[in-house]
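Student: got a sequence here, can you model it:
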Amino acid sequence: MKSIKKIFPVLILLALPLFAKTDYQMYVLSLGAISSILVISLNYLMGLCGLTSLGHAAFWGLGAYTTALLLTRLNFPFIVALLMGGIVSAMVGVLLGIPSLKIKNVYLVITTIGFNQILELIFNNWVPLTRGADGIPQIPPPSLGPIIFSTPIAKYYFIVSVMLISVLAFARIKDSRVGRAVQAIRDNEMAAESSGIDVRFYKILIFTISAFVAGISGGLLASFIGYISPDTFSPAASQTIVAMLLVGGPGTIWGAVVGGFMLQIIPEWMRFLKESYMALYGLLVAIIALKAPGGIGELVRTLTVDVLMRLKLLRTARKAEDTNV
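Tutor: Prediction:
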């Protein structure tokens, strides 16, 4: 049963391109995978540690700009540039993680919003480096040595491969000593500290990991689209990331993936509604939050376990009938 539960989501991700009839649909699916990596990064903070951030798009932007600049100006290999984007974001994550030791709740939220606004201003005004509002064009596509992922389907499978590595890393960390310590801090910080957990260390560590993964997502976005500009990484984008996580399910392994894909695909389904689609989109997100407080990921997990248990009971009943006969 456990192996089926692990393989089934992977098979769905691998099969999604079969339902994409145009390059634009492949483009949306790839954006969904990039968003999923980004939401996984926020899941470390909000899902595991219980720290709310409304400035996560800043780390996303740092990774994107670092990767783009290394690729376009210094001709770095793609993988090196991508990892450097994650490392730069992680270093800044350490600096933001330090204030989290002193401030909590709404004050931390305000701090992260301010941080996001500062980074957006830097992206807009440091024109010699970032080209300001014009953005950075002609960013090379993802590559591995001589292999260039230039077609839509090649880009999708490359991004999904990175996303699956991110999911695996999150699952391992969640069940590790670090993950258990961080979750203990989330549940009761005072009790965790009294039991010998170094709260300061683990909070800064989780900020660092979260920022690194967000930076990787930003680097993938830059190379996938081939162009970035400051407005992509605004505080409004941070709010969307939080919405994705809440819809998918904070703390769940696959919830971030579900949220990332859903909030990329659903707006495209609603384009035919023109001006009114954003209102219905917001209403749908609100309904999901009210009816499935654990997120779609938790709901899907519960339903999957229920179905598998019913199938197991059905097989057991049939074996019993055959034995009696």
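Student: going by C-alpha atoms from here, please, whenever you check contacts or count neighbours.
Tutor: OK.
Student: buried residues, the helix ranked longest in the chain. List them.
Tutor: Assignment by DSSP state H gives helix 295-324 as the longest helix of the chain. Buried residues in helix 295-324, counted by 16 or more other CA atoms under 10 Å: 295-299, 301, 308.
Student: which strands and helices sit next to that helix?
Tutor: helix 235-248, helix 255-269, helix 277-291 (3 or more CA pairs under 8 Å, 6 or more residues apart in numbering; DSSP states H and E).
Student: which of these is buried the deepest?
Tutor: With neighbours defined as mean count of other CA atoms under 10 Å, those peak in mean count at helix 235-248, which reaches a mean of 24.
Student: next one: that one to chain centre, how far?
Tutor: Remark: helix 235-248 is offset 10 Å from the chain centroid, using CA atoms, centre = their mean, to the nearest Å.
Student: swap in stretch 23-33?
Tutor: For stretch 23-33, the distance to the chain centre is 15 Å (CA atoms, centre = their mean).
Student: show me where this structure has its helices.
Tutor: Going by DSSP H, the chain shows helices at 2-15, 23-42, 57-72, 78-97, 105-125, 127-130, 152-174, 177-187, 189-194, 199-225, 235-248, 255-269, 277-291, 295-324.
Student: which one of those helices lies nearest to Ser143?
Tutor: helix 78-97 (5.9 Å; CA to CA).
Student: buried residues, the closest one. List them.
Tutor: Under 16+ other CA under 10 Å, the buried positions of helix 78-97 are 78-79, 81-94, 96-97.
Student: packing partners for it?
Tutor: helix 57-72, strand 143-144, helix 199-225.
Student: can you say which of the helices of the chain is nearest to Leu144?
Tutor: helix 78-97 (7.0 Å).
Student: second chain to compare with the first, below:
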Amino acid sequence: MIKWEVKKILKDKSSIISFILIVLLFLQISFVKPMLETKNEYWDEAKNKYVIDNRDKNTIANEKLNIKKDTIQSVIDSPNSDKSLISISKEKISLDNGNKYENVDFYKVFTERLDFSLSIVIMIIIIVMLVSNLYTDEVVSNVSPIILSSKEKNKALYSKLMIAILLPILVYGIYAGGTCLITYLQYGKPLNGNLQAYRIIDIAVLSKAMTINQYALSKIITNILMLLGISIVSLLISFFSDNSVKSISLSVGFIVIGKILTLFKFLPKTLILLLSIGNYIDVIIGMSKLTGIYNGTIEILSKSVDISNLCISVYGLIVVFSILGCIYSIKKALNK
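Tutor: Now for the predicted structure:
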């Protein structure tokens, strides 16, 4: 039945739009080029002109690294620093003293591209467009009564859930793989992934104590969880929608609801704090950083919990509960 669902998607007009978006996805990614550690370009307000640092690359890179290391050390030395941040800073320096710059060009670009805003938006459009219509189209075309009366109705409905789970993993997997290949062709093979992530994170003082490889992997996991949640919720919404416009609109509403709730100041401060850091919109457009960044802690049941980890855990819970919601909806449809 999964093959039948795939064939149905491929025959739909939205698959053509999706293909065009995938092509656009890879065309634009090669142009995403963050400032490398070996380069330094900035706008000089005093001189009113754009300045390009023409010094030796290693000199520039080591100067940047020293600034990062000094900033981290200042957190350790300051009596007013957050205790958790002091602990993280000490661990980073003990694991990687940052005495010498090492080539991290590949990882600097690759990790930036992994969650580039436009790329994530394009993937969300593809996923919502395809998943929102998995069941709604059958309702509109009056095919659903035929499916629900067939012997294969169980497989037919559960195959939709499998598509909603596999599609975001497949889309992001292809994107991440393609990004890795493009970055390799442009910047060479990945080197020094065992070094600390603060070497490639611009806000080094807030970076967590993790290797560059761990930082890249955590970005991939976070993005997949986010896309999975959006995909499965879109399927859940389609079970209760009677047309495609409503289904897609409600799916978009789910994506933006977290951002909207941050405007409701009467909500508990802790909830607003979590929403302001972990809402989909701010994470997608890069206004809020989750992966590898220390965003502080909150007290839950007398225990200190890292906010970034909590937000990512909520993404995981959204996936779990939306799957359970889909299973409930499927069983309800089967028992009609």
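Student: any idea what the TM-score is?
Tutor: Here the TM-score for the pair of chains, by TM-score structural alignment, normalised by the length of the first structure, is 0.25; 129 aligned residues with a CA RMSD of 6.2 Å.
Student: re earlier: is it possible to get TSV of the buried residues of helix 295-324 of the first structure that adds distance to Thr323 of the first structure?
Tutor: Formatted as TSV, the buried residues of helix 295-324 of the first structure follow (distance: CA to CA, whole Å):
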residue	distance to Thr323 of the first structure
Gly295	42
Ile296	40
Gly297	39
Glu298	37
Leu299	36
Arg301	33
Leu308	23
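Student: out of those residues, who's nearest Gly219 of the first structure?
Tutor: When the buried residues of helix 295-324 of the first structure are compared against Gly219 of the first structure (criterion: CA to CA), the nearest one is Gly297, at 26.0 Å.
Student: re earlier: okay, the helices of the first structure in a markdown table with distance to Ser143 of the first structure next?
Tutor: What follows is the helices of the first structure, written out as a markdown table (distance: least, CA to CA, whole Å):
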| stretch | distance to Ser143 of the first structure |
| --- | --- |
| helix 2-15 | 20 |
| helix 23-42 | 16 |
| helix 57-72 | 11 |
| helix 78-97 | 6 |
| helix 105-125 | 26 |
| helix 127-130 | 23 |
| helix 152-174 | 9 |
| helix 177-187 | 32 |
| helix 189-194 | 43 |
| helix 199-225 | 9 |
| helix 235-248 | 27 |
| helix 255-269 | 23 |
| helix 277-291 | 35 |
| helix 295-324 | 32 |
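Student: longest single helix anywhere in the second structure?
Tutor: helix 153-187.
Student: now for that helix, which elements pack on it?
Tutor: helix 2-11, helix 13-29, helix 105-114, helix 117-131, helix 212-238, helix 307-334.
Student: give me that answer again for 10 Å
Tutor: Helices and strands touching helix 153-187 of the second structure, by 3 or more CA pairs under 10 Å, 6 or more residues apart in numbering; DSSP states H and E, are helix 2-11, helix 13-29, helix 105-114, helix 117-131, helix 133-140, helix 144-148, helix 212-238, helix 307-334.
Student: okay, now Asn116 of the first structure: neighbour count?
Tutor: 26 (other CA atoms under 10 Å).
Student: repeat that for the one 3 residues further on.
Tutor: Using other CA under 10 Å, Leu119 of the first structure has 21 other residues around it.
Student: same deal with Gly177 of the second structure?
Tutor: So Gly177 of the second structure, with other CA under 10 Å, has 12 neighbours.
Student: could you list every residue that touches it?
Tutor: 114, 183 (CA atoms under 10 Å, 6 or more residues apart in numbering).
Student: do the same with Ile34 of the first structure
Tutor: Here Ile34 of the first structure is in contact with 28, 40, 156, 159-160, 162-163, 214, 216-221, 224, 257, 260-261 (criterion: CA under 10 Å, 6+ apart).
Student: if we go to 7 Å?
Tutor: 159, 217, 220-221 (CA atoms under 7 Å, 6 or more residues apart in numbering).
Student: could you dump the helices and strands packed on helix 153-187 of the second structure to JSON lines with mean neighbour count?
Tutor: Listed next are those as JSON lines, based on neighbours: other CA atoms under 10 Å:
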{"stretch": "helix 2-11", "mean neighbour count": "13"}
{"stretch": "helix 13-29", "mean neighbour count": "14"}
{"stretch": "helix 105-114", "mean neighbour count": "23"}
{"stretch": "helix 117-131", "mean neighbour count": "20"}
{"stretch": "helix 133-140", "mean neighbour count": "21"}
{"stretch": "helix 144-148", "mean neighbour count": "15"}
{"stretch": "helix 212-238", "mean neighbour count": "23"}
{"stretch": "helix 307-334", "mean neighbour count": "17"}
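Student: nearest to Asn62 of the second structure, out of those helices?
Tutor: When those are compared by CA to CA, helix 105-114 sits nearest Asn62 of the second structure, at 13.7 Å.
Student: helices or strands up against the closest one?
Tutor: Judged by 3 or more CA pairs under 7 Å, 6 or more residues apart in numbering; DSSP states H and E, the packing partners of helix 105-114 of the second structure are helix 153-187.
Student: list the buried residues of the helix it packs on.
Tutor: Neighbour counts using 16+ other CA under 10 Å place 153-154, 156-161, 163-165, 167-169, 171-172, 175-176, 179-180, 182-184 of helix 153-187 of the second structure among the buried residues.
Student: assign Ile298 of the second structure to helix, strand or coil.
Tutor: strand (DSSP: H, G, I helix; E, B strand; the rest coil).
Student: surely it and Val305 touch.
Tutor: Yes. Counting by CA atoms under 7 Å, Ile298 of the second structure does reach Val305; the two are 5.4 Å apart.
Student: hmm, back to that, can you redo the helices and strands packed on helix 295-324 of the first structure as JSON lines with distance to Ala169 of the first structure?
Tutor: Listed next are those as JSON lines, based on distance: least, CA to CA, whole Å:
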{"stretch": "helix 235-248", "distance to Ala169 of the first structure": "17"}
{"stretch": "helix 255-269", "distance to Ala169 of the first structure": "13"}
{"stretch": "helix 277-291", "distance to Ala169 of the first structure": "27"}
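Student: and those helices: which comes nearest Lys6 of the first structure?
Tutor: The nearest among those, by CA to CA, is helix 255-269 at 13.3 Å.
Student: okay, the angle between that closest one and helix 295-324?
Tutor: Helix 255-269 of the first structure and helix 295-324 are oriented at 110 degrees to each other (axes from the mean of the first three to the mean of the last three CA atoms, to 10 degrees).
Student: mind giving me the packing neighbours of helix 255-269 of the first structure?
Tutor: Helix 255-269 of the first structure sits against helix 23-42, helix 235-248, helix 295-324, with contacts defined as 3+ CA pairs under 7 Å, 6+ apart.
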